[in-house]
Each structure stands twice: as structure tokens, then as C-alpha cells.
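Peer 1: have a look at this prediction, sequence included:
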Amino acid sequence: MRNRPESASDLSQGQNAYDRLLNEIRHGTLPPGARLREVDLAARLGISRTPVREAIRRLEADGLVEHLPRQGATLRRLSYAEVMELYEMRAVLEGTAARLAARAASELELRELAGINAEMTASTNPEDIVRLNRLFHAALVNTAKNRYLQRAIAAMGRTLLILGRSTLFDPARIATGAQEHEELLRALQNRDGTAAEAAMRTHIEAAHRIRLRQLREAGFLDSHAHEDGGDVPI
């Protein structure tokens, strides 16, 4: 039997399913190693299997899903080496974005960044703080005005979703994160690209340390993982 062509409704539902699954991955509802069964997901999301299949294909293209023998589509687990490499690349890419933003950002864009960070500092709601932090970083990347850098950061960001909940859900990280944003903003306002890049790298490295501590406390970073690069069930 020939597969019927996808309708506009399928495509719209596929986008919706993709967005919802991404959100579940971001919040840790779908953890690494979770099996993505089309029938189960279709029933849970209240749609047919066709858009679910399309959403899973897109997640696989993003590098978030792999097909394992006897399991099928499964949310990837990242190795210890991959976690290290991701944060190294994040520091490089977002550090570059900060350096470019110091040159290219308009005064209006800098005021917008300052406003987002002020909201983040004033908030006591962890969900809002995480949302505002995500907005701050996205706005900063936009001010760099380099579409190729934007695409590279977006692709890396999708892989980072496998790590689950933001490190900003750690209470100790909230205050320091906002302070690091302030250092970055001062460098941007002074049009100091070198200082802006250094401030962003410091910010990302601090988040990296928190992430590794969380994984270590959860028992995921043992000596075996360091020695052979084995899977880290994040």
C-alpha cells in the first residue's frame, strides 16, 4: 500500500507535536533513554501517528533521537565527553556572539537586554527566571547580527536540551547568573568586545561547573565514565 501524501493538517500537527516533545525534553519529562513509541505518543498528544512520525524524524535530524536495536526510536544519552565538548563549544560560540554584539548592537537592543535581566533579577519564580534567561541569550545572539552564528548556536541549543532542566533551577545559580549578565552588559555598553567575550565565557563556564556538580551528585560521573567515555544517563 502506498503511503498517502502528508496534508497541511498533518504538517501543522507535526509541528505542534515536535514543539511539545521538545518542551518535554527541555523540562526533563522525556529523559534520555526514553522510548518514543508512535502509538503511545499519538494517544497522549491526541493526534494521528503520521504527525508523530514526522516529529520523531525531525528530532532525529536534530541529533536528539537515535534508533536502537529492539527498542526503536529513543531519546539519546550523551557521553561524558559530549557534555564537555558541548559546553566548550557553547563558550566559543556564545563568546563570539557577545564580542560581535559589542560592535553591532543598537542602543535599543542593549536597553532590551538590560530590561530582560532586570526582570530576571526581580523575579522569584524559577520558571519565569529560566524563561527570561533563555530570552536574554536569544536576544544577545540576535544582536550579533550573524545568521551563520545564529544557526550554529540554535543547532547546539537543541542538543543541549538532552541535558534536561536548566541549571538555573539550582537556587545558588540564580543570583550569580544575573550578576554575570550584569558584567556582560557593562562590557556591551562600553563597546568592549574582548571584555564581552570574556564575560560570556565566564558565564558559560560557571553553568558548566554547576551541571557537572549536578551530574556528580546524581552519581552519573564516576571514574568509569571518565576513563572510557561511557554513556552518561543525564
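Peer 2: Nice, I can see it.

Peer 1: drop to CA atoms for contacts and neighbour counts, all remaining ones
Peer 2: OK.

Peer 1: and the helices in the protein?
Peer 2: Residue ranges of the helices in the chain, as given by DSSP state H, are 8-26, 38-45, 49-61, 80-104, 107-122, 126-144, 147-160, 171-189, 193-217, 223-228.

Peer 1: buried residues, the fourth one. List them.
Peer 2: Using 16 or more other C-alpha atoms under 10 Å as the burial criterion, the residues of helix 80-104 that qualify are 80, 83, 86-87, 90-91, 93-104.

Peer 1: contacts for that helix?
Peer 2: 140-141, 143-145, 149, 152-153, 156, 160, 187-201, 204-205, 208, 221, 225-226, 229-232 (C-alpha atoms under 8 Å, 6 or more residues apart in numbering).

Peer 1: which of those residues are buried?
Peer 2: Buried subset of these (neighbour count, 16+ other C-alpha under 10 Å): 140-141, 143-145, 149, 153, 156, 160, 187-189, 191-201, 204-205, 208, 221, 230-232.

Peer 1: try it against this one:
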Amino acid sequence: MESGAIFNRYSLAEQVERALREEIITNRLVPNQRIDVTHYANKWSLSPTPVRDAIKALEAAGFVHVSPRRGVNVAELDEAALREIYEIRIAIECTAIRRACETVPERVALDALANYRLAGEKEGAARDAMLMEIDLVVHELALEYCGNQRLRKIMSGLNDLVRWSRLSVIRNLPQAYDTTLPEHIRICEALCERDGERAAMEMFSHLSNSLDRICKFLGDANKNQNRTDQTVRA
């Protein structure tokens, strides 16, 4: 969104909230960075009111922190926040994949499995690109074919937080997509076999393992940062 952009369809506050949310998710605004309400009001030729309303919505969604002393700052994706996100994902997606086993078209499930296997056969940059492209396919299938509108609606409210964690943390994990490939294949195999209980078990294992890998990565990063800080002080 550039200065002078035309706002329509949604209320001004909704449009500003969407724009700021995208700035945060794509890391143009980084964790702990201050958000200056006046700056964005001037940038987008608006009064401060819709920007403040947008900030309230972002705070409720978990993207920013507001305090009397520090003002508005981008929230930090720390271990506690990620655990909360993944706890909700586990509850929703395990149920969704179990239900999807009953309704997903056979061809759709087989195509997804074939693509995961094909990605595993590729090498180098082509492998990395395809793994990144299909990383969320089985998760999307679970929600698309779960047959439960409320599950989909709840997950849609979480999707931006998932995307934020993916762009901010997950992609920095060593071999992030290679590690999850066999887990995705096992979920797809259960989906193709219409084995709902196995699919839910595999989804639970995958999301739990992903959370463990993320927390270990963050813990190691914090230890390295502490050692660096100690060296600098010495």
C-alpha cells in the first residue's frame, strides 16, 4: 500500500489493519519494532483514528503489543507464542484430516502424494523450490475437505499467524522442508487409504515434531546470542 492509495470495499480501519498485518507477516516490520501511528496516518493520507482502530484489531489477533510507556510494538514470536499457535493447530488439523479422509476425492489425495514423492526425488534448488511450494498442501486439503465450516473459519483466523511463523522462523530451520517431507508423505498415505485415525495420528506427530524442532532452534539461537553478548561485554 503506497501513499495516496484508494481505500474501498472494506472500512478504512480494516484496510489499514490488513496492510499493517502484511507488513508484519512479511517481516517489513520486525518483532519489537515500534509502530508510529502518526507515520502511517501521514503515509496513507488518513486521520490517526483508523490507524488506531487497526492497531486494536492487531493487538487482539496477537500481532502487536500496546503499552502506555513503550507505545505500539510488533509482537515477538517467542516459544510461548508458538506453543499457543501449535496447540490450536493440533486441535483443529487433527480433527480436520480425520474428517477429510471421508470426503477427499481419491484423485486429489493421490496427486498430493505423488507431488510429495516427486519433490523427494529432485535435487538442489529444484528440490528446495518444490518442497517449499507444496509444504502446506496436505494441511490445506485437510481443511478444504473436512466438511466443517466452523473449523475452517477458526483456522482462517489462525492462518496469518501460521504464515508469520513460517516466514519468520520455520524457513530458517536447518533443512526445514526436507525434515517434514516424510511426515507429509505419511499423512498423505493415510489420506489415500481413507484411514482417518492414522491420518490424525500422523498429523499430531508431524505438528508436535515441528513444534519441538522450532523450540530447539529458538533455544539454540538464544544460547548463541547470550554467548555473543557475554563476549562483547568481556
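Peer 2: Thanks, I have it. Computed from a prediction, not measured in an experiment: that's the story for all the values here.

Peer 1: quick TM-score on the pair, please.
Peer 2: Once superposed, the chains reach a TM-score of 0.72 (TM-score structural alignment, normalised by the length of the first structure), with 214 aligned residues with a C-alpha RMSD of 3.4 Å.

Peer 1: still on that earlier bit, now the helices of the first structure in CSV, with distance to L68 of the first structure?
Peer 2: Listed next are the helices of the first structure as CSV, based on distance: least, C-alpha to C-alpha, whole Å:
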stretch, distance to L68 of the first structure
helix 8-26, 19
helix 38-45, 15
helix 49-61, 12
helix 80-104, 19
helix 107-122, 41
helix 126-144, 32
helix 147-160, 18
helix 171-189, 36
helix 193-217, 24
helix 223-228, 21
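
Peer 1: and of the ones you listed, who's closest to T74 of the first structure?
Peer 2: helix 49-61 (9.2 Å; C-alpha to C-alpha).

Peer 1: buried ones in that closest one?
Peer 2: R49, T50, P51, V52, R53, E54, A55, I56, R57, R58, L59, E60.

Peer 1: pick out the residue closest to the middle of the second structure.
Peer 2: Centroid-nearest residue in the second structure: V162, 1.5 Å away (criterion: C-alpha atoms, centre = their mean).

Peer 1: how near is it to V37 of the second structure?
Peer 2: With distances taken as C-alpha to C-alpha, to the nearest Å, V162 of the second structure is found 26 Å from V37 of the second structure.

Peer 1: ditto for P182 of the second structure
Peer 2: 45 Å.

Peer 1: so for the two, which sits in the more crowded spot?
Peer 2: Using other C-alpha atoms under 10 Å as the criterion, P182 of the second structure and V37 rank with V37 on top: 19 against 15.

Peer 1: ok, that one touching P50?
Peer 2: No - contact criterion C-alpha atoms under 8 Å: V37 of the second structure and P50 do not qualify, at 9.6 Å.

Peer 1: how many neighbours does D78 of the second structure have?
Peer 2: 15.

Peer 1: Y148 of the first structure too?
Peer 2: Y148 of the first structure, neighbours per other C-alpha under 10 Å, totals 9.

Peer 1: what of D19 of the first structure?
Peer 2: Residues contacting D19 of the first structure under the criterion other C-alpha under 10 Å number 14.

Peer 1: now swap in W44 of the second structure and tell me
Peer 2: 17.

Peer 1: could you measure from it over to L20 of the second structure?
Peer 2: 11 Å.

Peer 1: repeat for V72 of the second structure
Peer 2: From V72 of the second structure to L20 of the second structure the distance is 12 Å (C-alpha to C-alpha).

Peer 1: wait, what's in contact with L11 of the first structure?
Peer 2: Here L11 of the first structure is in contact with P51 (criterion: C-alpha under 8 Å, 6+ apart).

Peer 1: how far away is it from G46 of the first structure?
Peer 2: Distance from L11 of the first structure to G46 of the first structure, by C-alpha to C-alpha: 15 Å.

Peer 1: list the contacts for R186 of the second structure?
Peer 2: Residues in contact with R186 of the second structure (C-alpha under 8 Å, 6+ apart) are A199, E202.

Peer 1: aligned counterpart of it in the first structure, please.
Peer 2: Mapped onto the first structure by TM-score structural alignment, R186 of the second structure lines up with E183.

Peer 1: one more: A176 of the second structure?
Peer 2: By TM-score structural alignment, A176 of the second structure lines up with R173.

Peer 1: the closest residue to its match other than its chain neighbours - how many residues pack around it?
Peer 2: Nearest non-adjacent residue to R173 of the first structure, counting by C-alpha to C-alpha, 6 or more residues apart in numbering: T167, 6.9 Å away. Other residues within reach of T167 of the first structure, judged by other C-alpha under 10 Å, total 20.

Peer 1: please tell me I have it right and T167 of the first structure contacts R211.
Peer 2: Yes - counting by C-alpha under 8 Å, T167 of the first structure touches R211, with 6.3 Å between them.

Peer 1: so what's A13 of the second structure up against?
Peer 2: A13 of the second structure is in contact with P50, V51, D53, A54, counting by C-alpha under 8 Å, 6+ apart.

Peer 1: run a quick check on the first one versus V16, I expect a contact.
Peer 2: What it means is P50 of the second structure. Yes - between P50 of the second structure and V16 there is a contact under C-alpha under 8 Å: 7.0 Å.

Peer 1: give me the common contacts of the two.
Peer 2: Counting by C-alpha under 8 Å, 6+ apart, P50 of the second structure and V16 have no contacts in common.

Peer 1: now check R90 of the first structure against the second structure: what is it aligned to?
Peer 2: Checking TM-score structural alignment: R90 of the first structure goes with R89.
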